[in-house]
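> predicted model and sequence below, questions to follow.
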Amino acid sequence: MARELPLRAVAARVLLAVEQGESLGQCLPAESQFIDPELRPQLQALCYGTCRWFHRLDGELNSRLRKPLRKQDRIVHHLMLAALFQLRFSANPSYAVLNETVEACKALGRAPLTGLVNGVLRAAEREGAPEPASDEARYSHPDWMIEKLRHNWPDHWQGILDANNTQAPMTLRVNPRHGSREHYLERLQEAGIPGRATEFAHHGVQLDSPVPVDLLPGFAEGHASVQDEAAQLCTQWLRLEPGQRILDACAAPGGKTCAILEAIDNQGDVTAIDESADRLPRILENLDRLQLSARLVEADAADIDQWWDGQAFDRILLDVPCSATGVIRRHPDIKLLRRETDITPLASIQLGLLSALWQTLAPGGRLVYATCSVFPQENSRIIRRFLKQQPDARLLDEPAAWGMDTGHGRQLLPDPHSHDGFFYACLTKGGPEESQ
């Protein structure tokens, strides 16, 4: 059994790992073994919160340090960031934060730095939060992201940044195979879990407050799944019907695959592809819980010679790898992990996937291109570039009450009270007389 460490010491280890390029999803489970299982929700809240406000906290901490810590002591920098987060954004008593952070510093083998830690945090407690000295600190985002959003969305960039710094609501997708959304809302009410119907997604329910999934009525039996409202919209543009041959490319962890199968009552030929062998079991877990079936393929979706049997698909959902800048509120470590230099290579991958998979679409079929990005470079500009190079591709002007019409698809920006940021475009192959 792993030796237990103080909560804040483990949080510092997690934050250091994120700075070194690991996602919270990767390093949190590994580090959670070093604390009491009952403290794991607190650890997650501390790490997510510190990442959410990292740039503001880091700006304050750097202003309070006369010089940066040595590289080998960088973990103490992250320890103080976690403490600052609790001083500024939590209800934890300040004396407990200070005392326990000093003890965590010792547990990390940095006893000589306890005086520094104590002095910096006492000054922070005494003097209160300073006025942010830069936009990076004010909005708690990296400068490059702020500038890109300001340029791309001159009327919305501040709203996007503010939404990113909120905690996302918990949203469910009700499985229509087990009853209506209205019936499930009644079951939630009976269980003391208030919620409301989502505005745009036909099977969505947004809870007033998050709850553990094992408290949700019928969750283990597949009566509902956790999925953001924006992600649920993919099935509405696909115009799904039982018996269709359907491809879900880049499918893990399988939420959209399952939504597709629910929409056709598990009566269709559905193929789900992902190139990560580690992620395919997640799709299988979701399918099993919901009692659904699909053909799972481990492959690079763009390499169609590797996996395609030559039989065309009636429908394709292409949810491409992207910057994930529309889901920062759910994954605040994106602010630390993503680089501006990532965007152009991602755009190249996205256009490559779209061009390759287009060959597998039946004439008159529908392909829905989706990202959880808010950057036009990954969204409307990809569609515009693709239409210029693909003469048999046509953009469908689908009616929708959600998002903004970009001219080449619809963009949802993150809404602090409901959905994530998402982009959708619906394409068909051939002329108007061929579209299904």
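All right, it came through fine. Predicted model only: the values in this text are computed from it and were never measured. Residues are numbered from 1 along each chain as shown.
> when you work out contacts or count neighbours from here on, use the C-alpha atoms and nothing else.
Will do.
> any figure for the gap between residue 193 and residue 320?
Residue 193 sits at a distance of 34 Å from residue 320 (criterion: C-alpha to C-alpha, to the nearest Å).
> and if you look at residue 77?
Taken as C-alpha to C-alpha, the span from residue 77 to residue 320 is 36 Å.
> residue 385 now?
16 Å.
> quick one on the thing from earlier: and residue 193 and residue 320? which has more neighbours close in?
Between residue 193 and residue 320, residue 320 has the larger neighbour count (other C-alpha atoms under 10 Å), namely 22 against 18.
> what's the neighbour count on residue 306?
The local packing of residue 306 (other C-alpha under 10 Å) involves 11 other residues.
> same question, the one 10 residues further on
Residue 316 has 27 neighbours, counted by other C-alpha under 10 Å.
> elements contacting the strand or helix carrying it?
For residue 316, the element it lies in under DSSP states H and E is strand 313-319. On a contact count with 3 or more C-alpha pairs under 8 Å, 6 or more residues apart in numbering; DSSP states H and E, strand 313-319 meets helix 234-238, strand 245-249, strand 361-371.
> minimum distance to residue 136: which of these has it?
Smallest distance to residue 136 across the helices and strands packed on strand 313-319 (C-alpha to C-alpha): 25.3 Å, for strand 361-371.
> gap between the helix or strand following the closest one and the chain center?
Where DSSP H and E defines the elements, the next helix or strand beyond strand 361-371 is helix 380-389. On the basis of C-alpha atoms, centre = their mean, to the nearest Å, helix 380-389 sits 25 Å off its chain's mean C-alpha point.
> tell me which residue is most central in the protein.
Computing the C-alpha centroid of the chain and ranking residues by C-alpha atoms, centre = their mean puts residue 327 first, at 4.1 Å.
> so where do the helices sit in the stretch 51-200 of the chain?
54-64, 74-89, 94-107, 114-127, 135-139, 143-152, 157-164, 181-190 (DSSP state H, counting those that start in this stretch).
> any idea how far residue 213 is from the residue nearest to the centre of the chain?
As defined by C-alpha to C-alpha, residue 327 lies at a distance of 20 Å from residue 213.
> swap in residue 144?
Going from residue 144 to residue 213 by C-alpha to C-alpha gives 37 Å.
> cool, residue 179 as well?
Applying C-alpha to C-alpha to residue 179 and residue 213 gives a distance of 19 Å.
> likewise for residue 191?
13 Å.
> ok, residue 345 next?
37 Å.
> and those two? Which one has more around it.
Higher neighbour count among residue 345 and residue 213: residue 213, with 13 against 10, using other C-alpha under 10 Å.
> not counting its neighbours along the chain, what's nearest the more buried one?
Excluding the flanking residues, the one nearest residue 213 by C-alpha to C-alpha, 6 or more residues apart in numbering is residue 219, at 6.7 Å.
> next up, a second structure to put side by side with the first:
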Amino acid sequence: MNKKSYQNIRALCAKAIFAVLEDGQSLSTALASLNHQVADKDKALIQEISFGVMRVLPELNFYIHHLMKKVLTGKNRVLHYLLLVGLYQILYTRIPEHAAVGETVGAVNDLKKPQLKGVINGVLREFLRQQASLKQKFQQDSKQQISQTLHPSWLLNRLKSAYPEQWQAIVNANNQKPPMWLRVNLNHYSVSEYQQLLEKQQIASESFADIPCAIRLTTAVNVTKLPFFAEGAVTVQDLSAQYAAYLLAPKNGEQILDMCAAPGGKTTHILELAPTANVLAVDVDANRVKRIDENLTRLKQHAQVKVGDGLTPEKWCDGRLFDRILLDAPCSATGVIRRHPDIKWLRRDSDIAQLTELQYAILTRIWPYLKTGGTLVYATCSVLPEENKLQICRFLKENPNAKQQGELRQFLPTELGGDGFFYAVLNKV
């Protein structure tokens, strides 16, 4: 593609944020649709700005509210999101202030609103003049619950109710950039051997005693810089997510179902632990299913991959019974907010009841496909009890042939640790 066809990345950021907050798209989807308009060298910056705006959205909106008498609406609404992009650069990046303002004002042309260049320039320059006093006002804001925590009220109330002693630590972890965790393919290298390879590339890392294949990088890097990534030596996967395959404890030769499997991180981990297991990976999203195939190809693994709905297993299961089932149930994703800060603004309180019913329906419809004596691991990347502990309590009460194995595991996000995940291991008796 000719370089001239690339758009101003601040304009693309504004479009992506508009797609999330006005059209309800996920930020990952919105950015993927604009990817062809971004030069490779700029992809990291567009991610940094777009995800950063989502992380601190109430703060940026607070400043705009105090700087503008009238909110930009209708056809000009995209420029409100451009202002967010400009403010984020000034506050949270190393981009010099004059460059942040200049590039943001320049984006107005790409958004086809040249007549409003003066407005964008004026608001950003006024912020530079008032920056200290506006920051002080923000810190003293009476609407402290949303402003200070950068979380919507409904979610804060649920976190306070479920975790009266820990909710602040959860919120603080959610507001940080996530650490980069790797899963070393132990069929290729030991953790210490792979750390030596990283060291040669001047990439600092730490191992983790509880998970034998986990490494945390001191500073995140592009996967292209990871030694032998393309050859399948290592996979990027959060620490908490790495528990799934270990709790499932797959064995070679077993029939294993990975339900809601996309993008395939857990599928490939199962096959690293049991390379000759007969794995069926199923997901309802046809586009995301392609990612499973890509991950299997990179790791030179084989699994049967299907597009299928967990509510109707009879349509794709062919009467097959499984020794083990991993059900990574669709959930609120409240445990991975630091990786996907748009979740805070896309989710609604009313979503939780709908999700719990969907989770329970999938669990009850998949359960008959587990062999007697078999193991099912129920997993979510949520921290809400309604999707986790309470679901399992209800299921055990209503299904006498289900028995809980070990303790329920609720991981909460921590700054240098893993994301928020829940696991329950169930046996069929």
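Nice, thanks for sending it over. Small disclaimer: the values here were computed from a predicted structure and weren't measured.
> before we move on, the earlier item: single out the most deeply packed of the helices of the stretch 51-200 of the first structure.
Of those, the one with the most neighbours on average (mean count of other C-alpha atoms under 10 Å) is helix 74-89, at a mean of 22.
> against the second structure, where does it fall?
Here helix 74-89 of the first structure aligns to the second structure at residues 77-92, judged by TM-score structural alignment.
> how big is the offset of that stretch relative to the first structure?
Compared with the first structure after fitting, stretch 77-92 of the second structure deviates on average by 0.8 Å (mean C-alpha distance after the TM-score superposition for the first structure).
> which stretch of the second structure lines up against the strand holding residue 316 of the first structure?
Per TM-score structural alignment, the counterpart of strand 313-319 of the first structure in the second structure is residues 322-328.
> residues making contact with the matching stretch?
Applying C-alpha atoms under 8 Å, 6 or more residues apart in numbering, the contact partners of stretch 322-328 of the second structure are 244, 248, 250, 254-261, 363, 369-371, 373-380.
> repeat that with 6 Å
255-260, 370-371, 374-380 (C-alpha atoms under 6 Å, 6 or more residues apart in numbering).
> stretch 15-27 of the second structure too?
By C-alpha under 6 Å, 6+ apart, stretch 15-27 of the second structure touches 30-31.
> gap between that stretch and the chain center?
Relative to its chain's centre, stretch 15-27 of the second structure lies at 16 Å (C-alpha atoms, centre = their mean).
> quick check: end-to-end length of that stretch?
10 Å.
> what are the buried residues along it?
Within stretch 15-27 of the second structure, the residues scored as buried using 16 or more other C-alpha atoms under 10 Å are 15-21, 25-27.
> name all residues that make contact with the residue nearest to the centre of the first structure.
residue 420.
> for it, pull up the helix or strand it's in.
Going by DSSP H and E, residue 327 of the first structure is not in any helix or strand.
> what's the spacing between stretch 288-300 of the second structure and its chain's center?
Mean C-alpha position of stretch 288-300 of the second structure versus that of the full chain (C-alpha atoms, centre = their mean) differs by 18 Å.
> what is the neighbour count of the equivalent of residue 6 of the second structure over in the first structure?
Aligned counterpart of residue 6 of the second structure in the first structure: residue 4 (TM-score structural alignment). Applying other C-alpha under 10 Å, we find 14 residues neighbouring residue 4 of the first structure.
> do residue 389 of the first structure as well
Number of residues near residue 389 of the first structure (other C-alpha under 10 Å) recorded here: 10.
> which position in the second structure pairs with it?
Checking TM-score structural alignment: residue 389 of the first structure goes with residue 398.
> ok, that match to residue 213 of the second structure distance?
From residue 398 of the second structure over to residue 213 of the second structure the distance is 37 Å, taken as C-alpha to C-alpha.
> again, but for residue 51 of the second structure
Going from residue 51 of the second structure to residue 213 of the second structure by C-alpha to C-alpha gives 28 Å.
> helix, strand or coil for residue 202 of the first structure?
On the three-state scheme (DSSP: H, G, I helix; E, B strand; the rest coil), residue 202 of the first structure is labelled coil.
> so stretch 343-359 of the first structure corresponds to what in the second structure?
Aligning stretch 343-359 of the first structure against the second structure (TM-score structural alignment) gives residues 352-368.
> which residue numbers in the second structure go with stretch 218-229 of the first structure?
Using TM-score structural alignment, stretch 218-229 of the first structure pairs with 228-239 in the second structure.
> quick one: end-to-end distance for the matching stretch.
Terminal residues of stretch 228-239 of the second structure are spaced 20 Å apart (C-alpha to C-alpha).
> in that stretch, which residues are buried?
Across stretch 228-239 of the second structure, burial judged by 16+ other C-alpha under 10 Å covers 229, 232-239.
> let's have these in a markdown table, adding distance to residue 286 of the second structure and secondary structure.
As requested, these are exported to a markdown table (distance: C-alpha to C-alpha, whole Å; DSSP: H, G, I helix; E, B strand; the rest coil):
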| residue | distance to residue 286 of the second structure | secondary structure |
| --- | --- | --- |
| 229 | 25 | coil |
| 232 | 24 | coil |
| 233 | 27 | coil |
| 234 | 25 | strand |
| 235 | 22 | strand |
| 236 | 22 | strand |
| 237 | 22 | coil |
| 238 | 24 | coil |
| 239 | 27 | coil |
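> which one of those residues is nearest to residue 134 of the second structure?
residue 238 (36.7 Å).
> right, and that closest one touches residue 181 too?
Yes: in this structure, residue 238 of the second structure is within contact of residue 181 by C-alpha atoms under 6 Å, at 5.1 Å.
> ok, back up a step: how close does the match of strand 313-319 of the first structure sit to the first structure?
On superposition with the first structure, the mean distance recorded for stretch 322-328 of the second structure (mean C-alpha distance after the TM-score superposition for the first structure) is 0.7 Å.
> for that stretch, what is the distance to the chain centroid?
Centroid separation for stretch 322-328 of the second structure versus its chain: 22 Å, with C-alpha atoms, centre = their mean.
> could you do stretch 124-132 of the first structure as well?
Stretch 124-132 of the first structure has its C-alpha centroid displaced from the chain centroid by 31 Å (C-alpha atoms, centre = their mean).
> what sits up against it?
Here stretch 124-132 of the first structure makes contact (C-alpha under 6 Å, 6+ apart) with residue 138.
> so who does residue 210 of the first structure touch?
The neighbours of residue 210 of the first structure, taking C-alpha under 6 Å, 6+ apart as the test, are residue 170.
> hmm, 10 Å instead?
Contact analysis of residue 210 of the first structure by C-alpha atoms under 10 Å, 6 or more residues apart in numbering lists 168-171, 193, 195.
> and the residues you listed, which two are furthest apart?
Greatest spatial distance in the contacts of residue 210 of the first structure: 168 and 193, 17.0 Å, computed using C-alpha to C-alpha.
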